[in-house]
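Novice: Next come a sequence and a model predicted from it.
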Amino acid sequence: MARFPLTLFLGLAAFTLSFAQPVPNRSPLTVEQIMQGERFVGFLPEDISWHPNSQEVHFSWNPGMDTLRSGYRTTAQGAEPKPLSLQEQMALPRLGAYNEDYSRMVYSKNGDLFLYEVGAGLARQLTNTLGGEYSPAFAPGGQAVVYQSGDNLFQLSLQDGQLEQLTNFREGAERKEGTPGGQDSWLEAQQDELFEVLRWRAAQDRLRKAEREALEPKRPAPFYLKGQRLSNLQHTPDARYVTFRLTQSAEAKRTQVPAFVDGSGYLDISKARPKVGHPQDTHEMGIYDRGRDTFYMVSTEALSGIRQKPAYKLEVYGDTARAYDNPRAVIIHSPVFSEEGQAVVTVRAQDNKSRWIARLDLATGALEEIDHQRDEAWVGGPGISGWNFSTGTLGWLNEEEVYFQSEATGYSHLYVHNLSTGERRALTSGPFEVREASLSRDKETFFLTVNAEGPHEQHFYHLSVKTGELQRITTAPGKHEVSLSPDEKHLAIRYSYSNKPWELFVMPNRAGATPKQVTSSTTPDFDAYPWREPKVITFSAADGAKVPARLYQPKGGSKGGPAVIFVHGAGYLQNVHRWWSSYYREYMFHNLLADNGYTVLDIDYRGSDGYGRDWRTGIYRYMGGKDLSDQVDGARYLAEELGCDPSRMGIYGGSYGGFITLMALFNSPETFACGAALRSVTDWAHYNHPYTSNILNTPQEDSIAFRRSSPIYHAEGLQGHLLILHGMVDDNVQFQDVVRLSQRLIELGKDNWEMALFPMEPHGFVEPSSWADEYKRIFKLFQTQLRK
């Protein structure tokens, strides 16, 4: 049975009593009020999508504050939104695959296939089965549909309803006769030699089998999976070739998350993720040539640097061999086919250091390298393939040219590569990022989301393929999340500004058009408060870098007053911008703090999103290095430039922000008087593999990086007051993290820390009561330690 130190629970009881009394609050806002979340702000429009007719926009909304959100519709011209009944939602077609002239669309809904006639606006159900049909696409000519059911592909004729199975993937292994030279084979041969009746019957069986096979129609050759997982079935437009991924599962020990409070009254334990450094699944891509009825695998041997070792092994650990004996493990992402059936693929190394773009010869399985992006930190950035099986931006401009995104210049930009000449041209350039990119139907225009106006705004652009002219379509400062209508004539835009939550707008897809607001979602209580527009500033770090931040100041200024630094979570996330933050509760809390005389600084430290490759990788092999020094330099800016009291500095944040809070109190105790660490990572060796291995490699291979980056190794430095808050059913940063840290603090004899636990909360809190309890404790900590 799990045991917890008695000291920990005594500390918790004392902590609860110490925080039972309310603290003075000079703001018209209350913690209980703002932590109601959507119930206070309003339910903002989400899940924007277009009807295939390009005239209706559908979205999720809840203006009436009902128990659940509902589906709503408006028009491309911005008509008053109307709720969708359940019957209307059931009848709605979904966006799917179009035929060559975009007159028909085929889609899957609830596991069945439907054909939608765009001009007539009519949908016809093609299948009605329990098995499930998915990922439909038109065959050339548009008279048949290819789709997946189970582990196989099928083709359904739209003319006569004939159904053909195109592949024959099977579970298990092929049954084989006895091994030649083995005992079973010897015994079978002896029986055949001794007994004429057995020879006669065997001859009859062979003849019957041959006759049966001669009478059977031609079937695709079977492929036995032999315990491997099949995924990513893709086919060329003419369905001549089928590509697939085989995954061999590794034996990885999984973590466990106990739920102490659930409906059963018992302790429920669920399995969760493994920890970083666990054995990794291995992947390979295969090809089935239907014309030759044969299978073969794709080889990565020809890729440049496929055996290259990472630099840290040579430079830090003195590895003398510069190359591995065998090719590095990779993941080959989904192929992208041209109209004529050529294929290009993204290949991602599992050590995170390389990404290749290559042409795939479907007839042989050979790869012809187009681009190799190598990064001794890790390959990443917007539009670039990731560890989560995303291909990134990749497509065919024509049969000669492919386009993709790369961080070759330090910022993610769009490139076109000519396969015949090898010529490459950059379609975008400069100190900004292409956040999203898609090609128009006529292949003359790219539709882009770009932060060209600066990292704090994102706008929608048109980019001419021929001239390279970049034309801005949206104009209002902030962020525009654009959904393009299927006919590419209209935009549905979810737009927000720093102090204005997301609303839905529609407009024609052209420069100079005026957006029309469709929704108005905020509540009267929310609208009654004059929400601050945080000032976007930069300050100088000790190494000369200009660090972006958002500044909240109290009336009367900051001189001589207390200050709080907020550290956003997720690591690779942007929170210094001019749009409604995903940390909107924290945004409202910062207004409350400013009302109470606090200056609040919200920093996009090294490792944050939106600022290019060097900023993104500034934390490689040392989390708690530059990302922490940016907080310390922010505190220095608050004291030296704004006149805040350097002895009254607090810090707080959740997840990665909780980790930085711990590192700040442990490694820079002279800077911060107190801090609140929410759902914080305390030891990176106990976090997940995909995120952590990008930045720190693995504990087995790079113990130095993990030791200097993990707060649990630095806990002896704690001097200020530490408040730890954690959900007990957190399956991301697990409860074990803070339990281990608490034991370390107990053994170190630290007594200026407290912990509050939330028995029914996961990583992202759900219940308003938990949010309120958590932030009342944080506010109490600041009022107690910084209001002197």
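Specialist: Cool, the structure landed.

Novice: make it CA atoms for all contacts and neighbour counts henceforth
Specialist: OK.

Novice: Determine the three-state secondary structure at N591.
Specialist: Here N591 is helix, with the state taken from DSSP: H, G, I helix; E, B strand; the rest coil.

Novice: Against F566, how distant is it?
Specialist: 13 Å (C-alpha to C-alpha, to the nearest Å).

Novice: The two: which is more packed in?
Specialist: F566 (27 against 24; other C-alpha atoms under 10 Å).

Novice: Mind checking what secondary structure the more buried one has?
Specialist: Looking at F566 with three-state DSSP, the answer is strand.

Novice: mind checking how far it is from L722?
Specialist: For F566, the distance to L722 - C-alpha to C-alpha - is 15 Å.

Novice: isn't A511 right next to R472, touching?
Specialist: Yes. A511 lies in contact with R472 (C-alpha atoms under 8 Å); the separation is 6.7 Å.

Novice: buried stuff in stretch 537-546?
Specialist: Across stretch 537-546, burial judged by 16 or more other C-alpha atoms under 10 Å covers T538, F539, A541.

Novice: and what of stretch 58-75?
Specialist: Those would be 58-63, 69-75, for stretch 58-75 by 16+ other C-alpha under 10 Å.

Novice: Contacts only, for M105.
Specialist: L95, G96, A97, Y98, N99, L115, Y116, E117, V118 (C-alpha atoms under 8 Å, 6 or more residues apart in numbering).

Novice: quick one, what contacts the third one?
Specialist: Yep, that's A97 we're talking about. M105, V106, Y107, P136, A137, F138.

Novice: Pasting the second one now:
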Amino acid sequence: MKKLLLFVIIVSALGVQAQIQKNNKSVLTIEKIMQDPDQWIGTLPERISWDDNSSNIYFNWNPGMDTLSSLYSYNLKSRKTEKVSLKEQQNLPGRFSDYNSDNTKKVAIKNGNLYLFNLKKGTEKQLTDWLKRISAPQFVLDDSHISFLLDQNFFLLNLESGVIKQVTNFSSGDERPERKSQGQDKWLEEQQMELFDVLKEREAMNNARERQREKEEIPEPLKIYLGKNRLRDASLSPTGKFVIYSTFEMPQGQKSTSVTHFVTESGYTEERDARAKVGSLQASSEMGIFDIENNKTVKIITDEIPGLKDLPEYLNDYPDKKPKDDAELKNRELSLFGPVWNPESDKAILVALSTDHKDRWILLLDPSTGKLDLLDRQHDEAWIGGPGIGSWGYSTGSIGWMPDGTSVWFQSEESGYSHLYTVNTETKAKKALTSGKYEVSEASISNDKKYFYFAANKVHPGVMHFYRMPVWGGELTQITSMEGNNEVTLSPDEKYLAIRYSYANKPWELYLQENKPGAEATQITQSTTDKFNAYPWRVPEFITFAAEDGAEVNARLYRPENAEKDGPAVVFVHGAGYLQNAHKWWSSYFHEFMFHNFLVDNGYTVLDIDYRGSAGYGRDWRTGIYRHMGGKDLSDHVDGAKMLVEKYNVSPERIGIYGGSYGGFITLMAMFTEPGVFAAGAGLRSVTDWAHYNHGYTANILNTPVEDSIAYRQSSPIYFAEGLEGALLMCHGMVDDNVQFQDIVRLSQRLIELGKENWELAVYPVEAHGFVEPSSWADEYKRIFKLFEENLK
């Protein structure tokens, strides 16, 4: 039956393709490919997880085309997939949980309260019953206690007695100084004590009673005043002697933007607060130590971290901003993350990140003194980043203690690619555990501490596999075998892999595989619809070409089978900048993938490039756009267009370009600064001026406008609008809270003042950055197709 079904699908696909070739017109329509993807493609499995006994896989899915996705489970024993009832979902523990050292018990939060699960017996016990919500539960003190946060304070629950103890005494606001008499009042008090014995006797008695109470009472934890800060996290040392806590403060006086909504239920326009702009005041954070035994705080000493006074190289372009001598040098600001406690002692690892994004320090902390000892410094004159390194998310990144208890593992781009390293905290000896022209991500150590598990694109930049490696380094064992992307969720007993897998023309499905190299992966879900499967979606050609500077650029190429001589072509620019799309798995740009098939059916060649700045290719590729967006990332597209002319029978006068967000930005730069290369371009939700984008993304790459105006001026399309020659279409959502509508309005005014006529702007009143409504998607891509038909054919 399966063979017959496969035969019918193949024959049907061949028939569709023959019809397309005969008519030179796609059987697809823009309305069809831009309709609700859940109804057209199917709802794909997401948020994969296991139960604690490694017997069920949970995932979000919607094969019945309900209004919303539901939680499903697959049972390994019965091999049945079933919808999880609402009652069963309510009894499942929340995402915030922790396991004891031998993985026999778990503490989790349900409905804001603590629950203890005995995984061997399959029982659960409610530990608290409060209206207030608990967070951050953890097993501590050799699994004898559970720590948690409540109302900005740190608590310990004794599992044997059930007693809950408050460990910290954080308080909002500032400490009020003790009121002391001064001047005339102080003189009068001293006179009274000098003249009257009864007052002296009463004071002595009160002091004696106070001393007696102090001896008899259990001392309260020291009150620590947080000022305007809020508690972010707190963590107890293995011996229970120290708490390391971190706080944050939102910036005072930060000027935020707002987004005007025009189509509202009330009929009135509504203003909604949105993000601040790059260079604005940012939230600040602090980290401190509470010494429980001595009831005191300990300051973490950061002044001695090496390199704090180093100046960034870009200041060479601004000699007036450089300090005149060393005496004027100041320590750069930094943020501390962690701690990662040694399991057996009061040693902790902290990660420090400079707020100018150019340094990452891995440090050993002695909590009794607050002193830091440098283990590793990662410096990048562009910005710190890469898989497992944590700069984008401002976190510790992937890091932990090795089985010997004296070494730490972490990730670094020291070799040019993100790899695993260890450093001994005593000898400072550092060792690379992996190496090569590939990137490691999602690393973790096995339950028995003998192996590392991680994902890597070792076989090909566009293929992700799951690997095992001896914990101290050695040969990598590839466990998955399906070409494409294998997103693995390992079962708690580490016997099975739940794999969310896809290929270039095959959307994500859920598979199950034994944790053995070469084991067969069994498909669990079938998500795509019959109407989607009826079309023979192409597998693009995965090619490379040489850029002008000799770099090898990866790309996807879509070609008509019988392409006309000197035919038309379209270059697609993916968004996000640091994102990969010329890979061998199902793209997050699935609308564009389908549109590219539609374009090929209509005679176009399509090129999709992983340009400079894209993910997956190491440090040099990642930082190739530093201080000049629209530099090498744009020249890669220009070189791609030349390659189409030279190798694939494309006319140099019939090439278009389009993309959204960062792709829209590149499209604008191409149309403004590369005359004659692209006859038409469509910029969607485009950044037009980086000085108006957000801080977290932009300051990494361009520093800030005040500090580095050169970078912003050479990277922003609005400064080059006078160069527009070809036909330009711009599309933008009016309630975009990411690349805000103001961006495209400012550029439109610039084009008007320059007297440019070969452009148009389409606005979408109810759409934010990522379009939602199928009608908006369809309207946008009809306009793009019309632009290409009128200007490239």
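Specialist: That came in fine, so what should we check first? On a predicted model such as this, the values are computed, not experimentally measured, just so you know.

Novice: before we move on, the earlier item: ok, and the contacts of M105 of the first structure in the second structure?
Specialist: Retained in the second structure: G96, A97, Y98, N99, L115, Y116, E117, V118, out of the contacts of M105 of the first structure (criterion both residues aligned by TM-score structural alignment, their matches' C-alpha atoms under 8 Å).

Novice: Return the subset of the residues you listed lying in strands.
Specialist: A97, Y98, L115, Y116, E117 (DSSP state E).

Novice: Next, the distance between the ends of stretch 554-571 of the first structure.
Specialist: Stretch 554-571 of the first structure: ends 28 Å apart by C-alpha to C-alpha.

Novice: So what touches that stretch?
Specialist: Where contact means C-alpha under 8 Å, 6+ apart, the residues beyond stretch 554-571 of the first structure that reach it are 575, 583, 594-604, 607-608, 631, 634-635, 638, 642-646, 648-658, 660-661, 786-787.

Novice: By neighbour count, sort out the buried ones in those.
Specialist: Using 16+ other C-alpha under 10 Å, the buried ones in these are 575, 594-604, 607-608, 631, 634-635, 638, 642-646, 648-658, 660-661, 786.

Novice: before we move on, back to that, give me the buried entries from the contacts of M105 of the first structure.
Specialist: Of the members of the contacts of M105 of the first structure, the ones counted as buried by neighbours, 16+ other C-alpha under 10 Å, are L95, G96, A97, Y98, N99, L115, Y116, E117, V118.

Novice: OK, contacts around the fifth one?
Specialist: N99 of the first structure makes contact with M105, F138, G142 under the criterion C-alpha under 8 Å, 6+ apart.

Novice: those strands in the stretch 601-750 of the first structure, which residues are they?
Specialist: 649-654, 674-678, 721-727 (DSSP state E, counting those that start in this stretch).

Novice: A349 of the first structure: which of the ones you listed is closest?
Specialist: strand 649-654 (30.7 Å; C-alpha to C-alpha).

Novice: tell me which residues in stretch 396-410 of the first structure are buried?
Specialist: In stretch 396-410 of the first structure, counting by 16+ other C-alpha under 10 Å, buried: W396, L397, E401, V402, Y403, F404, Q405, S406, E407, G410.

Novice: how close does the aligned partner of the first one in the second structure get to V606 of the second structure?
Specialist: W396 of the first structure maps onto W401 in the second structure when the alignment is built from TM-score structural alignment. When C-alpha to C-alpha is applied, the distance between W401 of the second structure and V606 of the second structure equals 48 Å.

Novice: what does R230 of the second structure give?
Specialist: 51 Å.

Novice: Show me what P335 of the first structure aligns to in the second structure.
Specialist: Per TM-score structural alignment, P335 of the first structure is aligned with P339.

Novice: repeat for W50 of the first structure
Specialist: Using TM-score structural alignment, W50 of the first structure sits opposite W50 in the second structure.

Novice: That match contacts N56, doesn't it?
Specialist: Yes. Counting by C-alpha under 8 Å, W50 of the second structure does reach N56; the two are 5.9 Å apart.

Novice: Enumerate every residue touching the nearest residue to S172 of the second structure once chain neighbours are set aside.
Specialist: Of all residues beyond its chain neighbours, the one nearest S172 of the second structure is L226 (5.1 Å), with distances taken as C-alpha to C-alpha, 6 or more residues apart in numbering. Residues near L226 of the second structure by C-alpha under 8 Å, 6+ apart: F170, S171, S172, G173, D174, T247.

Novice: quick one: contacts for the third one?
Specialist: The one in question is S172 of the second structure. By C-alpha under 8 Å, 6+ apart, the neighbours of S172 of the second structure are Y225, L226, G227, K228, N229, R230.

Novice: coming back round to it: list just the nearest of the buried ones among the contacts of M105 of the first structure to P515 of the first structure.
Specialist: Nearest member of these to P515 of the first structure, counting by C-alpha to C-alpha, is L95, at 23.9 Å.

Novice: Run a quick neighbour tally on the spatially closest residue to the closest one that is not a sequence neighbour.
Specialist: With sequence-adjacent residues excluded and distances taken as C-alpha to C-alpha, 6+ apart, L95 of the first structure is closest to P52, at 6.1 Å. By other C-alpha under 10 Å, the residues close to P52 of the first structure number 24.

Novice: wait, isn't P52 of the first structure in contact with P93?
Specialist: Yes. Using C-alpha under 8 Å, P52 of the first structure is in contact with P93, at 7.3 Å.

Novice: now the strands for the stretch 101-250 of the second structure?
Specialist: 105-110, 113-118, 123-126, 135-140, 145-150, 153-158, 164-166, 169-171, 223-225, 230-236, 242-249.

Novice: who wins for proximity to A504 of the second structure among the ones you listed?
Specialist: That would be strand 105-110 among the strands of the stretch 101-250 of the second structure, by C-alpha to C-alpha, at 38.3 Å.
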